[in-house]
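> pasting the sequence and the predicted model now:
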Amino acid sequence: MRLVLLGPPGAGKGTQSTRLQDKYKIPQLSTGDMLRAAVKAGTPIGLKAKAIMDAGGLVPDETVVGIIAERIDEPDAKTGFILDGFPRTVKQAEALASILHAKHMDLDAVIELVVDDRALLARIEKRAQESIARGDAVRADDNPEAFRKRLESYHAQTAPVSAFYAAKCALKAVDGMAPIDDVSAAIERALHERKNAAASTRAGGA
């Protein structure tokens, strides 16, 4: 099972990724974790990324893509993986498609957790107010203004990515505002629909 999980901050991707990991026994791959692991392992690409980061630069797409290409060849990813936080742009989505094609792999599905921005912001503002009422410092993630900017950035970058996968009939939208168990069930239905559609396509081409 090879999946891409899309969704803005606060949409519940972490919770759903954990459930999918447990069910399908596949790793969740985040670009941040992969970069740190490659640097720690001292791989050629990891050393290149380290040099860039040490100089205060942003790791370019080709380096991130190279690290992903290495990571999905690891034994624990042979039966599948969940990509979280990648691709963020159409350019990255095209690069991922090239990687998978070269390895004779396909994505099974791209799941997008669709949420209501206003509801998410209200949730963040409530948490911030509760922290203040307790006399606690407001977590960086719970700063409403910073969170609003993260949401705007996400939608600006990812809307074209959603369209990219929708054009390939790979995108399945799931209501991320539903209760956690309902979201999990909707993801399972989406995966079964994709699996059945793929089977029909193969049968039609036989």
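Yep, it's here.
> switch to C-alpha atoms for all contacts and neighbour counts from now on
Will do.
> which SSE is T158 in?
helix 144-167 (DSSP states H and E).
> for that helix, packing partners?
Contacts of helix 144-167 with other secondary structure elements, assessed using 3 or more CA pairs under 8 Å, 6 or more residues apart in numbering; DSSP states H and E, are made with helix 90-102, helix 117-134, strand 171-175.
> alongside the first one, take a look at this:
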Amino acid sequence: MVNLILFGPPGSGKGTQSAKIIDKYGLIHLSTGDLLRSEIANKTPLGMEATKFMDQGLLVPDEVVIGMISSKLDANPDARGFIFDGFPRTTAQAEALDKLLALKKTAISVVLSLEVPEDELIKRLLNRGKTSGRSDDSSEDVVKARIVEYHNKTAPVADHYAKFGKFRKVKGDGSEAEVFDLLCKELNELVAEKV
């Protein structure tokens, strides 16, 4: 089983590249945002628990999110692997995820981080803001703040996985196809090892 975390600041191409990776390698996309919405819509016990916090304007506690991830893993016992999206965002979440995966007799295989220069990210996001209607992509100050927030929050998570030799940087400022080729070079080794 190949379990991948794809990192990258806003505008680095995570969404585009995730879709291509899922298609090529048959991994299951595990988006914590999608999981939350699904659990709430289906009125599951975890969804109802999450709603209690969200209705008060609070973040959903890590243990509730981990419970949702556990359910998703259990619902897909024959999966070739998972690509984690939006989680973990903190070292505590990374440690909780590692414990959960260990219980399931698996682990994070690799964390691939799309590295894109900040000026390129700003340009991409402002261009996206012109067509997407996303308010968080329309102001250069807001875009810069999001990039700083990303680096502040995820740097410790990167350090956590680097300790185990699982963190790799991938040049993310080439064409879509060039970046995908670089990601595939990293993943092909892992997939070959798991076969």
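Sure, I can see it. Predicted model only: the values in this text are computed from it and were never measured.
> returning to what we had before: just checking, which of the helices and strands packed on helix 144-167 of the first structure sits deepest inside the structure?
Neighbour counts averaged per stretch over those are highest for strand 171-175, at a mean of 20; criterion: mean count of other CA atoms under 10 Å.
> onto which residues of the second structure does that one map?
Strand 171-175 of the first structure lines up with residues 167-171 of the second structure when matched by TM-score structural alignment.
> what's the average distance for that stretch when superposed on the first structure?
Stretch 167-171 of the second structure differs from its equivalent in the first structure by a mean of 0.9 Å after superposition (mean CA distance after the TM-score superposition for the first structure).
> related to what we said a few turns ago, now the helices and strands packed on helix 144-167 of the first structure as a markdown table including distance to G205 of the first structure?
Listed next are those as a markdown table, based on distance: least, CA to CA, whole Å:
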| stretch | distance to G205 of the first structure |
| --- | --- |
| helix 90-102 | 19 |
| helix 117-134 | 42 |
| strand 171-175 | 22 |
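> can you give the distance of whichever strand or helix holds I82 of the first structure from its chain's centre?
Under DSSP H and E, the secondary-structure element containing I82 of the first structure is strand 81-84. Put simply, strand 81-84 of the first structure sits 6 Å off its chain's centre (CA atoms, centre = their mean, to the nearest Å).
> mean per-residue distance, that strand to the second structure?
Overlaying the second structure shows strand 81-84 of the first structure at a mean distance of 0.8 Å from the equivalent residues (mean CA distance after the TM-score superposition for the first structure).
> so what's the residue nearest in space to the middle of the second structure up against?
Residue closest to the average C-alpha location in the second structure (CA atoms, centre = their mean): D85, at 2.4 Å. D85 of the second structure makes contacts with 5-6, 29-32, as judged by CA atoms under 8 Å, 6 or more residues apart in numbering.
> re earlier: quick one, which of the helices and strands packed on helix 144-167 of the first structure is nearest to D22 of the first structure?
Across those, D22 of the first structure has its closest neighbour in strand 171-175 (19.8 Å, CA to CA).
> list the contacts of that closest one.
109-115, 162, 165-166, 183, 186-187, 190.
> can I assume G47 of the second structure is in contact with L36?
Yes: taking CA atoms under 8 Å as the definition, G47 of the second structure is a contact partner of L36 at 6.6 Å.
> and G7 of the first structure, how many residues sit next to it?
Using other CA atoms under 10 Å as the criterion, G7 of the first structure is surrounded by 23 other residues.
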